[in-house]
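Novice: A predicted structure for the sequence below; I have some questions about it.
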Amino acid sequence: MFFVSFISIAIYLTHVAGKSLNPLNESRKGVINSRDINTGVTLPLKATFTPGGTILDVDVTVGGQNFSMYLDTGSSDFYLPRTNFQCLNGTDNSILPQESCLFNKAYTISPTFQQINNQSFGVKYGSGIATGILGYETVTIGGLTVERQQIGVADRITDVGDGNDSGVLGLAYPYLTSAHPGTDYPNDTLSLWSNRIPYDPLFTSLHKQGSVKPFFSLAINRTPVNVSNGDGGLLGLGTVVEVPHKPTFAIAPVQIIGVIPPFFTDNVTAKTYWALSVKSTDINHLVSTNNSFQALVDCGNFFNLVPKDVALSINNAFQPPATPNIDFLETGSSTVSCNATAPSFGMSFSNNVTIYIDPRDMLVENADGTCTSAFVDADVLGESTGIVLHILGTPFLRSVVSIWDFGKDEMRFAERIETSGGADPPPNSSVPVVPSSNGANQGSEIYVTCLLFTVLTLVLVL
């Protein structure tokens, strides 16, 4: 779940995912359409700093009980810890005090919960494992209710929260969900990453019942180190968050990840993660099409994991240059002065629109006052696993308004525009979306977790 200091890849390899919802056939001009705004609901996100990075939480009501849940675009399950759950040591499975798992509260089985027979819940995150039962429950988010939403209720957990949240709300495709056959399903890594019974995640259910259009949007704010329940930004369900941004969007079709083994989707060819292709990179206005790569976009990853040549070029372009960490051969990360001047860096996508990352998002501030480059050498991490996985995490997403469109199986990004004070707009900002300059249409429209998949535990999968 969390991108720990030694680099846990913000990805659950428990994701692998589904088919498009209500495909739409609209113009792809890269300019937002009025159909994307002023509908749906917008929710505030809460940000909490952890040793691994800043986590985003959202408020949800489950069976009449209120929870703050970890928001994850890198997974699909909706799960909560159950009252009297066992918090386990991830190394030897010894029982720990419940507070060691850092969940704010646990879910009590309610009168509206209906258990699903002959199925088990079991998910493997970078931060641990959660196993238990599955059932249907009444879930409400932003005033929108699904009366029979399938959820996981965990009895045995090595996963951890941030002290303020409970469980995970995943926003990826259905094939990443973690229902398994039988009531005594094995909890080893290979079993948890295979033999799935896909079900509709919460957002899919909301769309299918007509509550929202088939896209969601994010605007993630920059938050200070050591913040707890701070202003994390905005989540729009079926709407584009009202945060100032440039009028033109970069467009990236969602792709199937080539490095994921077939057994993750039971040999079915299906979309799982929010994955895309970066067409070219621009470092200090030197454009290279040789550095194209496929990547996941994950709000639960605290770094950008990029190809070796891209990471090296960016880190050398800091003034003064970033230097490899002492554990570089394990983490691929580099230290940089917090006062360094960051290079200009942009990425272009399928419609040739380049998105530039804000200089403030080019480095990550640590709790001890030091800073780390936001760009990690993914090839170094892949050397120990044989699988190289690229990820665009929160350092990228803070610079943009992002739209994640199940209806068109595409993602869209527009650079954010600062308000007059230079700070991010508040959650209740009434500043309208910057209108299109040419009126062209676009169409509809994405946790360690966005949950992480620890590179060191990737074994042979991912």
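Specialist: Okay, I see it.
Novice: Every contact and neighbour count from this point should use C-alpha atoms.
Specialist: Will do.
Novice: what's the burial count for Gln255?
Specialist: Counted with other Cα atoms under 10 Å, residues neighbouring Gln255 total 19.
Novice: no wait, Thr14
Specialist: 32.
Novice: who's in contact with it?
Specialist: The contact partners of Thr14, taken as Cα atoms under 8 Å, 6 or more residues apart in numbering, are 75, 123-125, 176-178, 192-193, 264.
Novice: Alongside the first one, take a look at this:
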Amino acid sequence: MLFSRVYYGLTVLIASVSATPTIRRHVSSISPRTPPTPLPAADFSTAITASVPRTKAKRFLIQALRESQAAQAGSNFTTVVGGSDFDEEYLTNVTFGEQDFLLIVDTGSSDTWAPQIGFSCFDLSNNSVPQSQCAFGTSGFDINASSTFVTLPDTNFNIEYGDGEFLTGTVGFDTVTVGGMVVPNQELGIVTNAAWEGDGFDTGLMGLASPNLTSVFEGTDPGADEFPQTQIPYNPVFYSAVQQGVVSNPFFSVALDRGSFAAENSPDLDQNLGFIAFGGIAPVNITDTAITVPVQGYNAATFLPENASSVTYFYYTVDVESMSFTGNEKVFGTTNNIILDTGTTLDYVPTEVADAFAAAFDPPAMKDDDDGIYVVVCSATVPEFTVNIGGTTFTVDPADNLLPLGVTDDEGNDLCATGTFDGGPAEEGNIFILGDTFLHNVVVTFNIETDEVTLTQRAPYTNGGGGVGVQRRSPSSLRRRRL
């Protein structure tokens, strides 16, 4: 198929999960260290908001972003973020030239893109369908209405995601503004062909991972694209900001709040779901529990993690020493690297960990083999899950391990899925992800200059109760990843 030839980024990883992948774990030779205290306030920060769209998710964008709370951390580039798709995705407001869009915030990919006005929409089988079926939040980016847009000739944008969505188009440069941070001449994907299962709110995505995952290729024929042979890597938005001296420090920070059950039953944006901060730490309450660990590098030729003198960075991948939970007598050591990814709703952990954790619910969560999820009554008592990274233990609030499914059992009890899923056996070659279930409980600060991440345990918080939601569709539609 024309649009299925380019698989990289987490597309590669997630495709591999279902096919018994071969990525091996290599413990980093760089020792974990205690981060400086306190981390500096951000230069810029922006809001994360969320939405809970109607079933068909065919709504126009609602401009309901919360005002920036930069005052909490001085003169920052900080903005509030939130979620859409039943709080499954986190969004923030991003401006291309003079045009505003809500974009998905994703640390598991690198490209920033939006559809061009007049784009063609396809279903996941590559059949042409009406534009409305792609369910973007706006009609798209009008490049002719931007006084600062410049086309990059003889190139194409081409990406396919792990859930089957694909996008192709052209490439250009424009001024990108997010949370008060202005990045001139930023390279962007301008989508002209899209297979996208939107929510009626997002109009694209802002990727924050390595330049090595970017999706621009030589020539104008997507069918001729080969990764990495014809790839033309470029600086994602934050890398450009650092290179241009827009921020004081070469790191950005993400704090994702869990959504509430009440918000998940509302058709409006869920507006108060955390921050993304550029140049410093996100302005939320934190504890003294913190550790700085290296990002795992990969062998670019084999796509396997390794500790050689020369490695390539793709994802924000860290070594996890162990996992456990309340009442458990066994500490589960992991044998694989784990990716920190805001674009994944759930945590995907080794099978023996997921099975034991589900059994520790009261009453126990039962595995639905058809859909690959653990189902439990929403009134269940949930153990506190823990993750040890760099010798420091981080806790996951029980509220984050109950995800409402919007269905009831024969006795009328509301049913939930656990937020910690089976990612496959803990054997050489498997891949795991710490997604939003874990990330609701920490602030993660990504240093792109030193290739390190600092994890800081958040102080307990509440925003109405309940864990982050997922789409109230059939359980099989729970997304492993957006990207």
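Specialist: The structure has been received and is ready for your questions. Please read all numbers here as calculations on a predicted model, not as lab measurements.
Novice: who wins for neighbours among the contacts of Thr14 of the first structure?
Specialist: Ser75 (41 neighbours).
Novice: residues in contact with the aligned partner of that residue in the second structure?
Specialist: In the second structure, the residue paired with Ser75 of the first structure is Ser109, using TM-score structural alignment. Ser109 of the second structure makes contacts with 9-10, 207-210, 213-214, 315, 483, as judged by Cα under 8 Å, 6+ apart.
Novice: now swap in Ser228 of the first structure and tell me
Specialist: With Cα under 8 Å, 6+ apart, Ser228 of the first structure has these contacts: 47-49.
Novice: swap the cut-off to 10 Å and go again
Specialist: For Ser228 of the first structure, the contacting residues are 46-50, 54-55, 162-164, by Cα atoms under 10 Å, 6 or more residues apart in numbering.
Novice: Please settle this for me: is it part of a helix?
Specialist: No - if the criterion is DSSP: H, G, I helix; E, B strand; the rest coil, then Ser228 of the first structure is coil and not within a helix.
Novice: Around Asn235 of the second structure, how many other residues sit close by?
Specialist: Count around Asn235 of the second structure with other Cα under 10 Å applied: 22.
Novice: and Asn441 of the second structure, how far is that from Gly200 of the second structure?
Specialist: 28 Å (Cα to Cα, to the nearest Å).
Novice: Stretch 353-362 of the first structure: end-to-end distance?
Specialist: First-to-last residue span, stretch 353-362 of the first structure, Cα to Cα: 20 Å.
Novice: swap in stretch 335-343 of the first structure?
Specialist: By Cα to Cα, the extent of stretch 335-343 of the first structure from end to end equals 15 Å.
Novice: List the contacts of that stretch.
Specialist: Stretch 335-343 of the first structure is contacted by residues 282-285, 313-326, 328, 357-366, 369-374 when judged by Cα under 10 Å, 6+ apart.
Novice: try 7 Å this time
Specialist: The contact list for stretch 335-343 of the first structure (Cα atoms under 7 Å, 6 or more residues apart in numbering) reads 283-284, 314, 317-325, 359, 362, 370-373.
Novice: Just the buried positions in it, please.
Specialist: 335-338, 341-343 (16 or more other Cα atoms under 10 Å).
Novice: Please narrow those to those residing in strands.
Specialist: Of those, the ones assigned to strands by DSSP state E are 335-336.
Novice: how about CSV for the contacts of Ser109 of the second structure, with secondary structure added?
Specialist: Below are these laid out as CSV (three-state DSSP):
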residue, secondary structure
Gly9, coil
Leu10, helix
Gly207, strand
Leu208, coil
Ala209, coil
Ser210, coil
Leu213, helix
Thr214, coil
Tyr315, coil
Leu483, coil
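Novice: Next, give me the two most distant ones among the residues you listed.
Specialist: Using Cα to Cα, these reach their maximum pairwise distance at Ser210 and Leu483, which is 13.8 Å.
Novice: follow-up on the earlier one: Thr450 of the second structure: which of the contacts of Ser109 of the second structure is nearest?
Specialist: If you rank those by distance to Thr450 of the second structure using Cα to Cα, Ser210 comes first, at 12.6 Å.
Novice: re earlier: quick one: the match of Ser75 of the first structure and Tyr315 of the second structure, what's the gap?
Specialist: 8 Å.
Novice: Need the residues touching each of these two.
Specialist: In contact with both Ser109 of the second structure and Tyr315: Ala209, using Cα under 7 Å, 6+ apart.
Novice: before we move on, the earlier item: check the contacts of stretch 335-343 of the first structure for burial and list the buried ones.
Specialist: Buried members of the contacts of stretch 335-343 of the first structure, scored by 16+ other Cα under 10 Å, are 283, 314, 317-318, 321-324, 362, 371-373.
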